[in-house]
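Participant: pasted the sequence and its predicted model underneath.
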Amino acid sequence: MNLRKSISLLTVTVGMAAVISCKKDSSSSSTLNQQEPACEPVQFTSTAVNDTYIVMLNGSSATSRVMQSVDQARVATNQLFLKHRIANTQLSEVLNSIHTGFIARLTPQQAQELQEDSEVQLVEHDRVIALDKGCFTVVAPSTAQWGVRLVGAGDGTGKRVWIIDTGVDPDHPDLNVDQTLSRSFITDEPSIEDNNGHGTHVAGIIGALNNTRGTLGVASGVSIIALKALNGEGSGNSSGLIRALNYIGQNAQAGEVVNMSLGTDTVSLALDNAVRTLADKGILFAIAAGNEKTKASLSSPGRVNATNVFTVSAIDSLGRFASFSNYGNDVVDFAAPGVQIISTFSQGRYARLSGTSMAAPHLAGILVLNGANIKTKGTALNDPDGVPDPIAAAY
């Protein structure tokens, strides 16, 4: 949701914000002096999978409207399979909560026939998604970090956040992970265990516990639901993201928050539409703008501009727009801390990373605390689109 029209465009220098009700030390080394990262943040690349497709049915058709149950969605899918002589063994999964549809292995001819069917809204190649590059530094933090001090923090206890990523370290002492609802959508990695670190880092920014150790999350103590859609190498499929979103649609409640610090390097209408469908149900999204130094409108789902969907660019501790961050006031709603961010990491560790992947969870924490009532603290300096993004804040 682009709020630029209702927010002052006056550019100011970022100041310090006090952390609310914080037991953790907010002094010493965590001052606002971090500069650009020493190495490039992660970038996402994607490649089409030749034989796997995501198919969404046309909502105007009597047999393919958005369904309320998996059984009804399966009936609509079976009717199409019979009509086009597609074997049931080609079906991977039926979709029902983001829109009626399915994921299946298809021949090019079957895909073309489905695309021409009036009951079908879209047929889209599945894509392999991969974390292309990036680096991190393992650290031993003892302070509230600059990003949390800037945006503010509060108590997220009793609330839930859904994180689609590389999984989360379920045993990290500084996180409250809901292992019952958490799921892996990676076939050869059935555990939610984070073998990469990216997802655990995101989780800590949102909800690291307010205790006497480690770091502090924006919404400390929030219940973290890990949806593992990327493996230990940072690789997955767009269909995995679709499956995770479908799972959220089946289990989340209006007002709950989804963080997506990932995406494709191209447009995916299936992914965009899935996010919009859930947002229409009142689910709130914090989505990374991307780290390609280009327009955020060129990649999904960061390009989605809709109510309850917030795309986030990155700033450093001096309030400067991060050199790596994607931009564009047509889809980017807010800027948030994304340079040299210390947070939880895999295997019980802590690490420093940079990227819009780190900016989005700062906003997700704000959404957990305040819903869509997002405050601002000035605007990003040197925004390349010429219209500075407002810097998100909880208070």
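Facilitator: Everything's here; your move. From a predicted model like this one, the values you see are computed outputs, not experimental measurements.
Participant: please count neighbours and contacts with C-alpha atoms only from this point.
Facilitator: OK.
Participant: residues contacting the longest strand seen in the chain, please?
Facilitator: When the chain is parsed with DSSP state E, its longest strand is strand 44-57. Contacting residues not belonging to strand 44-57 are listed as 64-65, 99-108, 111, 119-132, 239, 262-266, 270, 290 [Cα atoms under 8 Å, 6 or more residues apart in numbering].
Participant: report the central residue of the chain.
Facilitator: residue 260 (0.5 Å; Cα atoms, centre = their mean).
Participant: what about that one, distance to residue 227?
Facilitator: Distance of residue 260 to residue 227, given as Cα to Cα, to the nearest Å: 10 Å.
Participant: shared neighbours of these two, anything?
Facilitator: Joint contacts of residue 260 and residue 227 (Cα under 8 Å, 6+ apart) are 163-165.
Participant: by neighbours, which of these wins?
Facilitator: residue 165 (31 neighbours; other Cα atoms under 10 Å).
Participant: and that one, what is it in contact with?
Facilitator: Counted by Cα under 8 Å, 6+ apart, residue 165 has contacts 198-199, 226-230, 260-262.
Participant: contacting residues for residue 248?
Facilitator: Contacts of residue 248 by Cα under 8 Å, 6+ apart are residue 162.
Participant: hmm, residue 76 is touching residue 64, no?
Facilitator: Yes - using Cα atoms under 8 Å, residue 76 makes contact with residue 64 at a distance of 5.8 Å.
Participant: host element of residue 391?
Facilitator: Following DSSP states H and E, the helix or strand that holds residue 391 is strand 390-393.
Participant: now for that strand, which elements pack on it?
Facilitator: helix 146-151, strand 332-337, helix 356-370, strand 375-379 (3 or more Cα pairs under 8 Å, 6 or more residues apart in numbering; DSSP states H and E).
Participant: and of those, who's closest to residue 310?
Facilitator: Comparison of the helices and strands packed on strand 390-393 against residue 310 by Cα to Cα identifies strand 332-337 as nearest, at 5.7 Å.
Participant: how far off centre is that closest one?
Facilitator: Here the centre of strand 332-337 is set off from its chain's centre by 13 Å, with Cα atoms, centre = their mean, to the nearest Å.
Participant: try this one next to it:
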Amino acid sequence: MQRSTVRTALALTAAGLLAASMISGVAGAAPAERSTPVTIRTPDGMLMSYIINAKNEAPGHLKQLERAVARSGGAVVQSWPEIGVVVAHSDREAFRADMVRYAGKDMHSMGPTRSIAVGEGTPEDVPTPWGPAAARTQGAQPASRSDLRSSVKSPDAAAVAVADPRESEQWALKATKADQAHQVTEGSRDVLVGILDTGVDNKHPDLAPNFDPAKSVDCTDAGRPDRTEANWSTGGHGTHVAGIVAAARNGIGVVGIAPNVRIASVKVAADWIYPEYVVCGMMWVAAHGFDITNNSYNIDPFDFWCTDQAEQRASVYAVQKAVTYARDKGIVHTAAAGNHSWDFTKKTTDSSSPYDGGGAVDRQINSSCKYMHSQLDDMVVVSATTQDGLLASFSDRGLGIIDVGAPGHQVLSTINGGGYAKWNGTSMAAPNAAGVLALMKSAHPDWTPDQLEAALLQQADDHICAAPQNNTGPACEGTGENNSYYGEGTVDALDAVR
């Protein structure tokens, strides 16, 4: 059944929503205690990336921010006038203090987007007040995100030999009733799904028939759109996700939930997934006619970004504005809940952030702290279920946070180089829901994001609070109609196309 309450984001503008939520925290209530402060040091010579938000989207505010960046010894890497966001680099320790002095009333918030130097450097065509890259002190770079985190590369990946068509092995098709929905429609070529991820192997024989290279982009070069094919066509995680959504029915390998819709790679993940990468991805899909995005990642380098801290708030504010802007352009976003067995409503500590530079601190978190992106507004948050219909032991959860459940255990899909593998993770659950939304959009091309999301939740099959796989993690809360494990229930592709 559909939620009894309507998300405030559907009724308020991004500016109005964020002005309230940044002050009061989640659910409109002020946090009881402030979260533990985290200081990110930026010594002279260390090139850092910053997100800077204008007071509003008026052109004058953005221009003033760009001038202030130059006066403060920084360089504007990318501006998004549609949402009033500037991405800037600087190698000056005093940059933040000078921005406050020079930007004044034109600036809403600013903060560094990472705790380490900018590994990718500043794009060559951006004028900078400092010397060439070789003259900068970058410092030692840590291991990549895939070495340190579990949310991009799914746990327990098991390679499977390429064989004859594998549809009979795809339990997710039956669990979502996609096999029955395909008797009605396999999707429309007019529907375009963005795979915001590590990149997609567009040459894979199961993906090539549905792949749209003209709509693909890489956003991991400091948060600027890069159309170079070699940069957006790599990344095993994104290839697996893409196959779940739209592997073609072509007599080869596997079949996607929506095997006739188009997909495109919107690369937002490299070694790390920084806020400016996701802002770029959302602004790209908003400008290029996408209908649905799948977001199977979390944003580095914090597990929880606390909006009662000004510098962390800046990234939350910018990402939320980009997400809402894309939704206002007609795009529905699915989001993987996460793979930690957490109940978000009960999380009060974080001992792993910031983690990109190995400098994590033990800290208290509160209701203002958000796991980005699944605790943002305008996201359909998806938990992972197993073949026996239970919550996967690794799946994150939370009453009022999880929207729906979908298959996320031993899900067979495409991998780089033309192969196939069974992977686990909420990263696999979210694209199952995205595929159902793609079928729904195909059957109802005039439906708005509000209508699509409402129908997805209303049509979901109610699921009682059964114990999770291996009975681990916080207990289920709520009713069969809406609970902390499965939200409104498990996705139903057949109802989506009726």
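Facilitator: Arrived safely. It should be emphasised that the depicted structure is a prediction, and the values quoted were computed from it without experimental measurement.
Participant: next step: the contacts of strand 44-57 of structure 1 restricted to helices.
Facilitator: 108, 111, 239, 270 (DSSP state H).
Participant: with respect to residue 351 of structure 1, which of those residues is nearest?
Facilitator: Of those, the one sitting nearest to residue 351 of structure 1 (Cα to Cα) turns out to be residue 239, at 29.5 Å.
Participant: trace residue 376 of structure 2 over to structure 1, please.
Facilitator: Matched to structure 1 by TM-score structural alignment, residue 376 of structure 2 sits across from residue 304.
Participant: for the residue lying closest to that match once chain neighbours are set aside, what is the enclosing helix or strand?
Facilitator: Of all residues not flanking residue 304 of structure 1 in the chain, residue 272 sits nearest, at 6.1 Å (Cα to Cα, 6 or more residues apart in numbering). Element membership for residue 272 of structure 1, per DSSP H and E: helix 269-280.
Participant: pull out the buried positions in that helix.
Facilitator: Using 16 or more other Cα atoms under 10 Å as the test for burial, helix 269-280 of structure 1 gives 269-279.
Participant: of the helices and strands packed on strand 390-393 of structure 1, which is nearest residue 392 of structure 1?
Facilitator: strand 375-379 (4.6 Å).
Participant: which residues does the helix holding residue 272 of structure 1 contact?
Facilitator: Taking Cα under 8 Å, 6+ apart as the rule, helix 269-280 of structure 1 contacts 54-56, 98-99, 122, 124, 238, 241-242, 245-246, 249, 285, 300-301, 303-304, 306-309.
Participant: helices and strands around the helix or strand just after that helix, which ones?
Facilitator: Moving toward the C-terminus from helix 269-280 of structure 1, the next helix or strand (DSSP H and E) is strand 284-288. Where contact means 3+ Cα pairs under 8 Å, 6+ apart, strand 284-288 of structure 1 is packed against strand 257-260, strand 309-315, helix 356-370.
Participant: could you tell me where strand 284-288 of structure 1 falls in structure 2?
Facilitator: Taking TM-score structural alignment, strand 284-288 of structure 1 hits residues 332-336 over in structure 2.
Participant: roughly how far is that stretch from the heart of the chain?
Facilitator: Taking mean C-alpha positions (Cα atoms, centre = their mean), stretch 332-336 of structure 2 and its chain are 7 Å apart.
Participant: average offset between it and structure 1?
Facilitator: Aligned to structure 1 and superposed, stretch 332-336 of structure 2 gives a mean residue distance of 0.4 Å (mean Cα distance after the TM-score superposition for structure 1).
Participant: pull the residues that contact that stretch.
Facilitator: In contact with stretch 332-336 of structure 2 (Cα under 8 Å, 6+ apart) are residues 291-297, 327, 373-374, 378-383, 426-431, 433-434, 449, 452-453.
Participant: check for me that residue 82 of structure 1 belongs to a helix.
Facilitator: Yes - the assignment for residue 82 of structure 1, made by DSSP: H, G, I helix; E, B strand; the rest coil, places it in a helix.
Participant: can you give me the neighbour number for it?
Facilitator: 11.
Participant: residue 373 of structure 1 now?
Facilitator: Neighbour tally, residue 373 of structure 1, other Cα under 10 Å: 11.
Participant: with residue 115 of structure 2 instead?
Facilitator: 23.
Participant: what does residue 464 of structure 2 give?
Facilitator: Residue 464 of structure 2, neighbours per other Cα under 10 Å, totals 18.
Participant: looking at the contacts of strand 44-57 of structure 1, which are in strands?
Facilitator: 101-105, 120-131.
Participant: who's in contact with the equivalent of residue 243 of structure 2 over in structure 1?
Facilitator: Aligning on TM-score structural alignment places residue 243 of structure 2 opposite residue 204 in structure 1. Residue 204 of structure 1 sits next to 174-175, 215-217, 343-345 when contact means Cα under 8 Å, 6+ apart.
Participant: could you redo the last one with a cut-off of 6 Å?
Facilitator: Residues near residue 204 of structure 1 by Cα atoms under 6 Å, 6 or more residues apart in numbering: 217, 343-344.
Participant: over to residue 321 of structure 1?
Facilitator: Contacts of residue 321 of structure 1 (Cα under 6 Å, 6+ apart): 315, 380-383.
Participant: can you tell me what residue 402 of structure 2 aligns to in structure 1?
Facilitator: Looks like residue 402 of structure 2 aligns to residue 332 there (TM-score structural alignment).
Participant: on that earlier part again, helix, strand or coil for the match of residue 243 of structure 2?
Facilitator: Applying three-state DSSP: residue 204 of structure 1 is helix.
Participant: re earlier: mark which of the contacts of helix 269-280 of structure 1 are buried, thanks.
Facilitator: 54-56, 98-99, 122, 124, 238, 241-242, 245-246, 249, 285, 300-301, 303-304, 306-309.
Participant: now tell me what touches the strand holding residue 391 of structure 1 from outside.
Facilitator: Taking Cα under 6 Å, 6+ apart as the rule, strand 390-393 of structure 1 contacts 151, 334-336, 375-379.
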